[in-house]
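Student: Following is a predicted model, sequence given first.
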Amino acid sequence: MLESTLSWAGRLSPWLIIGALSYAALFIKPTVNPPPLNQPLLETRDAFFDAEVYDQHVWAVGQNGALLESLDGGKSWSREEVPGRDNLQGIAVSPEGTVVVVGNQGRLWVKQADGSWKEQLTLGEDAVAKLLDVTFIDGHFWVVGEIGTLLRADALARQWQQLSIDEDITLNSIVPGANDDLWIAAEFGRLLHSVDHGQTWQEQELGSESLRAVHFNGPVGVAVGNRGGFYLSENAGANWREVPAFTEEHLYDVTFHQGRWIATGDRGALYQSRETVPARGWQRWNPEGLDKSYHSRLLNTDRGVLLVGKQVGLLSADELQLLIKENQ
């Protein structure tokens, strides 16, 4: 009897095991409680191209849709990513707080009241032109980019108008001039100038290397570009002259802040001059903490000049205070 029972048990046991496993697969749902992901503030791929300041609010935008935001003047930061993960090239904010971000593939986003980002198809769904800069000037948002792209919007960034240049030329940056006019630094050594709010443009060719930025302090204007290109005007842009290069590095931006001109660019290039008309007096500036990477943007603030690139920091007096660090 015992032998017979064991025999039947031996025959049934594989089926019992199979049945139990089938039941578990059908009716038992495993639960997993993974630990929360602690996304680092900085990633190794990060590179920043532009920044904006609005009171104590600071933004920095860059590669793969990365957007860093600070609500306390740069003391602490949080990270978000604009949908699409395209490189973000520029950011601007109006005096009322409307925020616009532009990037690759003609993409443009506007920050909504609920904190979300709404994309606006200003160039159409099949756009390929990279949008390189956005600036708020005299009540309007202005955007420039590749293939002669030039856009203008109202202060709420709701209605966009195409004023594009009928020429296959890259427009790198747009700034206000000394006399309620507009200036665009472009490739092939060209400066574009408008005195009628962007309806028509006059073009000057200063050299062969691409111009990256132009800045005015009163009637004194400075334009900088690739391979250390440097051009100077003393009459609000009516005439320009080339100044002997003080560096062979590409220069990506220039500004004037509290009595000195500052220029920055590739491979750690950072220079300053305290001459009112900076035809000379340029000296290499090596504040502690400055690395040898590129820096593409100089932004004037009440506390100093925001330096934006692989690093993001604040230049004041003779010091550099790094605002975004890996261990934050």
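Tutor: That came in fine, so what should we check first? Values in this document were obtained by computation on a predicted structure and should not be read as measured data.
Student: Going by C-alpha atoms from here, please, whenever you check contacts or count neighbours.
Tutor: OK.
Student: how long is stretch 174-185 from one end to the other?
Tutor: End-to-end distance of stretch 174-185: 7 Å, with Cα to Cα, to the nearest Å as the criterion.
Student: buried sites along it?
Tutor: Applying a neighbour-count criterion of 16 or more other Cα atoms under 10 Å, one finds Ile174, Val175, Pro176, Gly177, Ala178, Asp181, Leu182, Trp183, Ile184, Ala185 buried in stretch 174-185.
Student: ok, now stretch 63-74?
Tutor: Neighbour-count burial for stretch 63-74 flags Gln63, Asn64, Gly65, Ala66, Leu67, Leu68, Glu69, Ser70, Gly73, Gly74 (criterion: 16+ other Cα under 10 Å).
Student: Please compare the first structure with the one that follows:
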Amino acid sequence: MILEKNTTAACQPAPVCCPSGHPLKVSRFLLASAFSGCLMLLTGCEAPLNLSDVEKERENPVRRTDQIQALTLNSSLQVAVGNDGLILTRQTSQSPWQRRILDGAPNLIDVDTCPDGSLIALSFEREIWHADAEAQQWTRHALPTPENMLAATCAPDGSFWAVGSFSTLMVSRDAGNSWSETSLNEDAMLSSIQFVDPQTALMTGEFGLVARTEDGGRNWQTLDYIPNDFYPLDAYFSSPGRGWVVGLDGMILHTSDGGASWQQEHTPVAAPLYGISHTGTGLFATGENGTLLTREDSVWRRLSVDTGPVWLRSLIELDDGELLVAGGNGTLTSVHTQ
């Protein structure tokens, strides 16, 4: 938004408003009156606000005020979600984005695609929103818990999962109509959950917490903690035994033995890393100050992203092999990986 303001010499404040450093012996009443007159004079010299840029911005499907938190895609759509109920969809990279705001404007923080192509989105207001594969009809399901949920996923069997504070897990096996809640009884925030196959899933969270299920989520086992109370803000596991976690100070840790041990991998940044994703092109991490990293031959290098110093949180791979990267200030940009 651009606010245009023009002043002339007639608007220059009188000496009593803007003293030149010499003390002025005036009464409080005269001083107050002088300041009031000065403010009125300045106000009178304000040009009318130019709101044309504001109106143009409102016509855009993607706006600078959008804070885009997560991306997903199914066979027909690319989907982005964010603050104030934001849902963005398009069919191809050449298609325009279509903007939709969910009822009540919930703050959406995660999104995932189910095996049948339908979509789920998690809101900070403890809700799961479920949509058809075309993202046209969205149904709200309240999560019956006082805990704050931070991440969600749709399992290979179509069940909905959400994890959050006090190591809480919630699952619905009937498309969100009813929910079961359990906890690992640890006072820790769970920040990620991922199914690597129909029976095996892993969760990570605060204080280096790692837990695994091998029976589709019916029972969970706490594994050895990641050293030094490392707080994984996101995680990716390529198999039950091999995975990566990302966090503050540009740190990435890797395990190849199912979490029994973790090794730090060098990165070229010290910025916080918020997300890690695997695509057909490779493994990528996103973070603060426009950070996008890729892993090649066990070495992380930085990719150039024309976004400025905004935070990046999520990415997906497009049909042409490019990456779609999302983040703050309405960031939705394609990135060449070569």
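Tutor: Great, that's in hand. Everything quoted here is computed from the prediction, not taken from an experiment.
Student: so what number do they get for TM-score?
Tutor: TM-score for the superposed chains, counting by TM-score structural alignment, normalised by the length of structure 1: 0.74, backed by 275 aligned residues with a Cα RMSD of 2.8 Å.
Student: can you redo the buried residues of stretch 174-185 of structure 1 as a markdown table with distance to Leu211 of structure 1?
Tutor: Listed next are the buried residues of stretch 174-185 of structure 1 as a markdown table, based on distance: Cα to Cα, whole Å:
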| residue | distance to Leu211 of structure 1 |
| --- | --- |
| Ile174 | 11 |
| Val175 | 13 |
| Pro176 | 16 |
| Gly177 | 16 |
| Ala178 | 19 |
| Asp181 | 18 |
| Leu182 | 15 |
| Trp183 | 12 |
| Ile184 | 9 |
| Ala185 | 5 |
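Student: Leaving aside the residues adjacent along the chain, what's closest to the residue nearest the centre of structure 1?
Tutor: The structure's structure 1 has its C-alpha centroid closest to Asp50; by Cα atoms, centre = their mean the separation is 2.9 Å. Nearest residue to Asp50 of structure 1 in three dimensions, chain neighbours excluded: Gly90, at 5.2 Å (Cα to Cα, 6 or more residues apart in numbering).
Student: on that earlier part again, show me the buried residues of stretch 174-185 of structure 1 that map onto strands.
Tutor: Under the assignment DSSP state E, the buried residues of stretch 174-185 of structure 1 contribute Ile174, Val175, Pro176, Leu182, Trp183, Ile184, Ala185 to strands.
Student: what residue of structure 2 takes the place of the third one?
Tutor: Translated: Pro176 of structure 1. Aligned counterpart of Pro176 of structure 1 in structure 2: Phe195 (TM-score structural alignment).
Student: Give me the distance between its match and Thr213 of structure 2.
Tutor: 9 Å.
Student: Residues that sit against both of these two, list them.
Tutor: Counting by Cα atoms under 8 Å, 6 or more residues apart in numbering, the shared contacts of Phe195 of structure 2 and Thr213 are Ala201, Leu202.
Student: Show me what Val243 of structure 1 aligns to in structure 2.
Tutor: So Val243 of structure 1 corresponds to Glu265, using TM-score structural alignment.
Student: Can you give me the distance of its match to Asp110 of structure 2?
Tutor: 27 Å.
Student: How about Gly85 of structure 2?
Tutor: The value you get for Gly85 of structure 2 to Asp110 of structure 2, if Cα to Cα is used, is 12 Å.
Student: so the match of Pro176 of structure 1 makes contact with Arg212?
Tutor: No: the pair Phe195 of structure 2 / Arg212 is not scored as a contact, 9.6 Å apart, by Cα atoms under 8 Å.
Student: what residues are shared contacts of the two?
Tutor: Ala201, Leu202.
Student: measure stretch 67-80 of structure 1 end to end?
Tutor: By Cα to Cα, one end of stretch 67-80 of structure 1 lies 5 Å from the other end.
Student: Tell me the one among the buried residues of stretch 174-185 of structure 1 nearest to Gly139 of structure 1.
Tutor: Pro176 (11.8 Å; Cα to Cα).
Student: Could you verify my assumption that the closest one touches Trp183?
Tutor: Yes: applying Cα under 8 Å as the test, Pro176 of structure 1 and Trp183 come out as touching, 6.2 Å apart.
Student: What does the residue nearest to Asp50 of structure 1 correspond to in structure 2?
Tutor: Aligned partner of Gly90 of structure 1 by TM-score structural alignment: Asp110.
Student: Quick check: its match vs Arg90 of structure 2, distance?
Tutor: 18 Å.
Student: OK, contacts around the match of Pro176 of structure 1?
Tutor: Ala155, Pro156, Ala201, Leu202.
Student: ok, now Asp50 of structure 1?
Tutor: By Cα under 8 Å, 6+ apart, the contact list for Asp50 of structure 1 reads Ala60, Val61, Gly62, Gln89, Gly90, Ile91, Ser296, Arg297, Val308, Gly309.
Student: Please narrow those residues to those residing in strands.
Tutor: Using DSSP E, the contacts of Asp50 of structure 1 in strands are Ala60, Val61, Gly62, Gln89, Gly90, Ile91, Ser296, Arg297, Val308, Gly309.
Student: tally of neighbours for the equivalent of Gly225 of structure 1 over in structure 2?
Tutor: Taking TM-score structural alignment, the alignment pairs Gly225 of structure 1 with Gly247 from structure 2. Using other Cα atoms under 10 Å, Gly247 of structure 2 is surrounded by 21 other residues.
Student: Pretty sure Gly247 of structure 2 sits against Asp234.
Tutor: Yes: counting by Cα under 8 Å, Gly247 of structure 2 sits close enough to Asp234 to count as a contact (7.2 Å).
Student: if I look at those two, which residues touch both of them?
Tutor: With Cα under 8 Å, 6+ apart, Gly247 of structure 2 and Asp234 have common neighbours Tyr274.
Student: how close does Arg297 of structure 1 sit to Ala47 of structure 1?
Tutor: Distance of Arg297 of structure 1 to Ala47 of structure 1, given as Cα to Cα: 12 Å.
Student: next one: Lys130 of structure 1
Tutor: Lys130 of structure 1 is 17 Å from Ala47 of structure 1, by Cα to Cα.
Student: can you redo the contacts of Asp50 of structure 1 as TSV with neighbour count and distance to Ile18 of structure 1?
Tutor: Shown next, in TSV, are the contacts of Asp50 of structure 1 (neighbours: other Cα atoms under 10 Å; distance: Cα to Cα, whole Å):
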residue	neighbour count	distance to Ile18 of structure 1
Ala60	25	58
Val61	30	56
Gly62	26	55
Gln89	24	59
Gly90	27	61
Ile91	29	61
Ser296	23	65
Arg297	25	66
Val308	24	63
Gly309	25	61
